[in-house]
Structures are given as structure tokens and as C-alpha cells.
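Visitor: Just need the structure, nothing else, for what follows:
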Amino acid sequence: MAPAIMTLAADAPKLDSGSTAFMLISAALVMVMTPGLAFFYGGMVRVKSALNMLMMSFISLGIITVLWTLYGFSFAFGSGNGFMGGTHWFGMRHIGIGELWPGYGIPVYVFAVFQLMFAIITPALISGALADRVKFTAWSLFITLWATVVYFPVAHWVWASDGWLFKKGVIDFAGGTAVHINAGAAALGVILVIGKRKGFKRDPMRPHNLPLVMLGCGLLWFGWFGFNAGSWLGSDGVAAVAFTNTQVATAAAMLGWLIYERLRHGSFTTLGAASGAVSGLVAVTPACGSISPLGAILLGLVTGVICAAAVGLKYRFNYDDSLDVVGVHMVGGIVGSLSIGFLATGGVGQTAKGVFYGGGWHQLGLQFIGVGAVLGYSLVCAVVLAKLIDLVMGFRVTEDEEITGVDQVLHAETAYDFAGVGGARSAADPAATSSEAGASPVKKVDA
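Guide: Predicted coordinates for the structure are as follows:
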């Protein structure tokens, strides 16, 4: 008996300080992605909605962090059934300070905080489809309900050891289904309920600050290395391949988008470069631990072209996906998830091989199951939740409030203060008089 006990003790996982440090840094990198997303989206909207767009991402940092602590982590990764975790970790209880995540040399707390950052950015991604027209209180309630009903269970399906998609063999290295298809489908569901912006397809709705868009894209690109490489939960060769594939696919997708844009519209735009890069980041997310760098080039080029074409579908089918969440995140997530069925080498983080490497069609079929299950569930739930919120409290602002601008109406602020720029106004100017008197020309209403 004694030798057996000694053997078990010797084989027990020990704290890996290097991997723990790597994972804490990766968690911080993923956290930076949410402010990066806020800047990316904030620069793409009109000036009267810039602050609201920033706030729709930042509020997710607050709401989802609290939900994750109360019950989200337990629902997503606690022991339960194939569809939902249990309640053992409610309130982050029953987690020892030195307790390690099963099979890895990192503390449970480190894994929990890393996954928290994924939970934060996923509902924030949805916000880009709803620019200019929704109440802040309605949005806050929606992400509370959606995270509870959709994100936490889907994360369990895809990544928990007893999740039904995980056990079936669906591969999602870092969030093609659980994050991007999930958010993109939800965005489509909500915009089908709330409708189009006033002036859609009629008024110009150009980005007000492209340098801000490029800054946001750069922060997303930077943080995505933690998003993807960190998902291996250790610092070794697989994490290095995931890191490399992230860079390669993103670069190739940016080139693919720009080539399509030049051939179709005659210009290489900064918005196209940023959007192309993000589409590549999205597509490589599920596949970065399964494909080679050459496969990442092919994936990136194909994704850039497909997503560039997909963003124009909103005009053909008349749905107002304000900042192309459906075209980039849902479509990019689908392309990346299905690419595993073709490009998986079987020699990186998983043993499954795709069609191009002699693995047959089995893995591709599994990937279709994962894509379809998450897309359908998120879409239906988003429609139901958005409709309920719309019936109870109204999801979008009034037409007058939308025309005035949601920054002033909902937040009583503007992104840029031009009061000290240019010549002084005439004393006879009513706007100047009311401004100097401290009166706001816009009545603040319920958010």
C-alpha cells in the first residue's frame, strides 16, 4: 500500500509557476481586448454615439464580472451534466487557494479569471450591431440575461470536460463557437427585433474617427495573443504555434480583405484593413491549435475575402448590422470553425485530422454540429430575450432621441468638447446663451 501511495503522490500535478505566470499575463491581455473593442467600435460610429458605444463595452466589465463570481463560473465549468455546470462554486466558494485546475499546473483561480475575460468580451461584441438606437438600461439587462441563459451554458457545452459538444469531439481551441458565432448570432437576433436605424441606407453613417478604429484594432490584435495562446493553459510549443498562427492568419486576412476591396470598390481603406485584421483574428481563434502556419495563411486569405463580401449582405437583405458584427464575427467564426475539418494537421494541439491531411469527413461533420447548435441556440434565445425586454420596458430609444444622439440623451455627455475652439458666439445666439447659463439644450430621459 505504501509504495502505491508514494507513486500517486509523485504523479500528482504540481504548481507550474511558469505556466501560472503566463496565464495571468494572458488573462490581462484578454482584459485589454474589451477596451480595445470599445475604441474599435467607438471610432466606427457617428460622433453623437461615440460615448454610448464605449459604455456598452465597459458596462460588460462590470456586470459580467459580478455574474461570473456569483454563479457564472460554476455554471460554465462546474461539475454538472452535458448542458450546464453545477452550483458547487457559487460565489467562488469551495476553491482552495492552492487548488489546481485538473490536469494542469495552474490554480483554479487563475483558470477562472482567464475565462472571466472571455465571458466579458463576448456580450460586448454584440453591441456593435446595435449602435445609435438602444436604451442603456435595456442593453444592460439584455447582457445580464443573455450571459446567464446563453453564454454560461454554451461555454460548458464547448469547453467543460462533461460538455456535450466537447465529449462529441467538436474542436474549438479558443472560442470560434462559444464566443464569435455565439455573439454574432445573438446580434442578428436582436437586430431582427429592434429594427433598423433611422436613415439606414439613406443617410451617410460613416465612422467619425478612423484613427480610433485603428487604435482599437491594434489593441485587439495585441490582446488576442493572450486569447489564443493562453487557451492552451500552459507555456509550451503548442502555445507557441497558436501564437504564430494568430499572427499569420490575421496578417493574411487583412491582405485578403484589402485585395477584395480594391478589386470591388477601387480603394484600400483603413477601415478595410482594420476589419480584415479582426476577421482573421476571429477565424483563427477556433483553429489556431489545429493548423499549420501555411494553413493559417490560407485560412486568413479566404476569411478576409468571405467576410468582406458578407458585410454587404445587410444591404441586400435589409437588416441593420451597424458595425458588421454578423458579417465579421458570425461569418468569420463559421469559416474558422469549419476550416478545422479541412486544415487540421493532427500534430499540434489535437490529434484529429482534416480532409486535406487524410482524416476524412468525420471532423468536418462534427464541426458542422457545433456551429449549428451554438448558432441556432443563441439566435433563438436572443430573439426571445430581446422581445421580452422590448415588451416590458422598450429596447430602443425614441426617434427624436435617436436623431438627437444617444450620448446626450442617455449619458448627458459628448465625446468631444469644442466649446473652446473657434471664435466666440454672439451674445444673441440662443444656443450660446443657454450653454453659458449651464442649461442643456437636450432633456435627459430614462436610459
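
Visitor: From here on, just use CA atoms for contacts and neighbour counts.
Guide: Noted.

Visitor: Gly394 versus the closest residue to Glu413 other than its chain neighbours, what's the distance?
Guide: Setting aside the residues directly before and after it, Glu413 is nearest to Asp407 in space (CA to CA, 6 or more residues apart in numbering), at 5.8 Å. Going from Asp407 to Gly394 by CA to CA, to the nearest Å gives 18 Å.

Visitor: More neighbours: which of those two?
Guide: Per other CA atoms under 10 Å, whichever of Asp407 and Gly394 has more neighbours is Asp407, with 22 against 17.

Visitor: so the nearest residue to Val154 once chain neighbours are set aside, which of the three states?
Guide: Excluding the flanking residues, the one nearest Val154 by CA to CA, 6+ apart is Ala178, at 6.0 Å. Following DSSP: H, G, I helix; E, B strand; the rest coil, we place Ala178 in the helix state.

Visitor: does Ala178 really touch Phe152, like I thought?
Guide: No - in this structure Ala178 lies outside contact range of Phe152 using CA atoms under 8 Å: 9.2 Å.

Visitor: before we move on, the earlier item: who's in contact with the residue nearest to Val154?
Guide: Contacts were defined as CA atoms under 8 Å, 6 or more residues apart in numbering; by that measure Ala178 touches 151, 154-155, 158, 172, 374.

Visitor: how about a cut-off of 7 Å?
Guide: 154-155, 158 (CA atoms under 7 Å, 6 or more residues apart in numbering).

Visitor: Here is a second sequence; please produce its structure as well for comparison:
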Amino acid sequence: MAQAITLAADAPTLSAANTGFMLICSALVLIMTPGLAFFYGGMVRVKSTLNMLMMSFISMGIVTILWVLYGFSLAFGTDSGSIIGWSSDYVGLSGIGITQLWDGYTIPIYVFAVFQLMFAIITPALISGALADRVKFTSWALFVALWATVVYFPVAHWVWGAGGWAFELGVIDFAGGTAVHINAGAAALGVILVIGKRVGFKKDPMRPHSLPLVMLGAGLLWFGWFGFNAGSWLGNDDGVGALMFINTQIATAAAMLAWLAYEKIRHGAFTTLGAASGAVAGLVAITPSGGAVSPLGAIAVGVVAGVLCAMAVGLKYKFGYDDSLDVVGVHLVGGVVGSLLIGFLATGGGQSDVAGLFYGGGLDQFWKQCAGVFAVLAYSLVASAVLAFLIDKTIGMRVSEDEEVAGIDQAEHAETAYDFSGAGGGSAFSSASPAPAKDASAKKVDA
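Guide: Next up is the predicted model:
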């Protein structure tokens, strides 16, 4: 009886502070998806702006429903073979009490579920940046649903689910270096190898149409990322969340400066696109590592990621794959950098007592990180390519060449982002008038 009394006293109880903190963090992570939409939307040509916005926004709808129906159960249900989870109580979120706590924590299961939902939403949205200008919206929506089911939910279980093989191996991924960024970056590469290049790739100018939108999107991403990273500790009773918060800021600043320095040396200018891209590279790299490294380590993570990602965005021209908005160069490379550097820079005084090579821990953790990184990369690359191939051979992945040249916004959404013809806007044509062959304003701006 005395033992039972002790166990009851030690059992976690609901914390209003941690619950409120996690709800705020969930909202911060959600704002990252519209931020990503603006970031990508500003980087494309004007005739593709709305399509890029919609490719992110549709993920908010599709993934939310799938997560409620079965996604949360697959990712965080009872483990089966270290590969996938399943709990009938989580199907439809129907068997969960409103005050029932997430395992070992002081927040309700509903709070944990909605926080993780926001991660599930943004991950497929990240892929869309590689596919700008050329993918049917219906095909993209189908791909999001299939990819979340076949790739994201299982990988989330591997990395974060109790019993998942990467979790049990000891792979450190604080907030999504493998499950989110490497996963999305490898998927992007797999899909673009299947669907091919944009019309005019390496021939026609494909400059961003609105750098202010890019900067706005990057700012929203930076802001929301504090919830993404610090919230992943599910509370801040021991200071680890605070460590992750400050390391997020430090690494992002360092990466932005490093990217700009590289850009100035290599190309002779400090660009706004470089500043935005460098900041995102730093955010990506610190995501897996920020709970394990010191603030000085965060500077190192940021500098390495900033330089290597800046170098990596040019690989598409060397190898001939059309990664439209550098998802591979920033998210895949940044995720790999941040994940592997844990093996060198982990102090043993943050989220765990695991130390990296530079802190006397040897290379044991580095090899564990390699296992997690390359398993997720290979699985996502192959599975995503297969899904894209199947969709392409059935309903088709790409719009026609004429529609791509004329503008995917007009072809897929019957709208243009900017109406220069007068007051009002929205639809490019009304029910009272026939649709023009091509939006003249879009043609003018593109020219």
C-alpha cells in the first residue's frame, strides 16, 4: 500500500501552465504553414503565385482530417514491430478523455495530438516548393494524402513514437530534422526525378516575383519556429525548452550571416533572397540539434548550415534536377547537417547525457545519427518517387505544356494573384463573360 501511495504521489498531474504553453506553441507552428506559403509564393513567377499558396493551404485541410481519422494512431499509437503504431482509442480521437494526460507528461493527449498535427501539416507542404509551376492541383492533393499516410505517419513513429526503431536506437531528433526536413527534402527529390523539369529550365528567367513576400514569409517562419522547436519538449519544467528557444535564435542568425558572407564572396552581393534562405537553413539545422548543443555549438551549427546550404542550391544546375525553390538544397541538406553535427557537438548537458565527439563521447552517437538520417532519406526518396510515378501513370501529375507556359494559376484556379485592370479582383473571369485565352495582366507582368 505504501508503494501505491508513493506511485500515486509521483504520477503526473495536469499543468495549466504547460497546457497553455503547448496550445500557444501549436498555434505558432500552424502559422508557419501560411508563412511557408508566402515564402514560396514570393519566390515563383507571378503566374504561379496562387498555386503555391494553395499547395500549402490544402495540406492544412487534408492532413487535419487524416490525422484525426487514423494518422495520430499510426504515428503515436502502441508500437507494432518498431515500424508503425496503432491504438483504436486514437482512431477518430474518439476514445480519449478531455483530461487524459499524454504518457508521462502534464498535458492532455488532445494537446499533444494537436501539436503534432501541425508538424504533420507543414511537412508535405515543404515538398511543394520543389514542384512549382507544373503540377496538377488534384494530383498534388492526392499525393499529399498518400504521402502523409505512407511516409510521414510511419516515419514520425520511427523517430518519436515509443517503440519506434530510431527512437529505441537513440537517434536524437529534437523537433524534426529527420522526420520533417530530411523527410520532405528527400521526397521532393524523389518526385522531381519522376515529373521532370519546368518548361524553359536553365533557359528562361525564373526570378522571384515578390521579394517582400519572401521576406514576410521568412519572418513568419522564424517567428513560428520558436513554437516548433521549444514546444517539442512539451513543457519547460527543467530548462531544456529554454535552451532550445535561445539556440533557435542563435543558429538562425549565424546561418543568415554565413549565407550572406558566402554570397558576397561568391557572387558579389548581399541579397534579400539570400538572407531569407540563410535564416531558413539555420532554422532547419538547429531543429534536430538545439536541445543537445550549447549556444556556442548553435553558432557552429548555423555557420556550417548557412555555407553548405548556400553551396548546395547550385547543385541542381550541375546535376540537372529542377528543384524549383531549393527544397533539396535547404531542407534536405540543412536537415542532414543539423542531425549529423549532434554526433560532434552534443554536450551531454542538455536534453540527455549523450555527449558528442568534441565533448569526449566518441563517435557512437554520430553513427546512430547516420542510421536515422540515411534510413529516412532512402525510404522517403524511394516511396515518394513510387507514389509520384503511380499518380503520373493514372491521372497524370503535370499540367499541359501550354497551361504551364500560360500560367498554372489561370489553368488550375481560374484566378490571378494581382488584378491590374481596375478595382476588385479575385476571379480572372466572371460567369457573365467568357474566359479569356490567357490573363493579359499576368502576361504583362511575366514579361
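
Visitor: Helices of the stretch 101-250 of the second structure, residue ranges please.
Guide: Applying DSSP state H, counting those that start in this stretch to the stretch 101-250 of the second structure gives helices spanning 109-127, 137-147, 153-160, 165-169, 183-195, 211-230, 240-267.

Visitor: Dump these into JSON lines; add mean neighbour count as well.
Guide: Below are the helices of the stretch 101-250 of the second structure laid out as JSON lines (neighbours: other CA atoms under 10 Å):
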{"stretch": "helix 109-127", "mean neighbour count": "23"}
{"stretch": "helix 137-147", "mean neighbour count": "18"}
{"stretch": "helix 153-160", "mean neighbour count": "26"}
{"stretch": "helix 165-169", "mean neighbour count": "19"}
{"stretch": "helix 183-195", "mean neighbour count": "26"}
{"stretch": "helix 211-230", "mean neighbour count": "23"}
{"stretch": "helix 240-267", "mean neighbour count": "23"}
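
Visitor: Against which helices or strands is the longest helix along the first structure packed?
Guide: Residue-count comparison of every helix in the first structure, with assignments taken from DSSP state H, identifies helix 362-393 as the longest. Contact here means 3 or more CA pairs under 7 Å, 6 or more residues apart in numbering; DSSP states H and E; on that basis helix 362-393 of the first structure packs against helix 136-146, helix 182-194, helix 331-343.

Visitor: what's near enough to touch Thr123 of the second structure?
Guide: Neighbouring residues of Thr123 of the second structure by CA under 7 Å, 6+ apart: 180, 184.

Visitor: was I right about Cys309 of the second structure contacting His331?
Guide: No - when contacts are counted by CA atoms under 7 Å, Cys309 of the second structure is not listed as touching His331 (8.5 Å).

Visitor: Common neighbours of the two, please.
Guide: Taking CA under 7 Å, 6+ apart as the contact definition, Cys309 of the second structure and His331 share the neighbouring residues Ala281.

Visitor: and the residue nearest to Glu413 of the first structure, what pairs with it in the second structure?
Guide: In the superposition onto the second structure, Asp407 of the first structure corresponds to Asp409 when matched by TM-score structural alignment.

Visitor: Quick check: which element contains that match?
Guide: In this structure, Asp409 of the second structure sits in helix 408-413 according to DSSP states H and E.

Visitor: Look at the nearest residue to Gln408 of the first structure once chain neighbours are set aside and give its secondary structure.
Guide: Take Gln408 of the first structure and drop its neighbours on the chain: the residue closest to it by CA to CA, 6+ apart is Thr414, 6.3 Å away. Here Thr414 of the first structure is coil, with the state taken from three-state DSSP.
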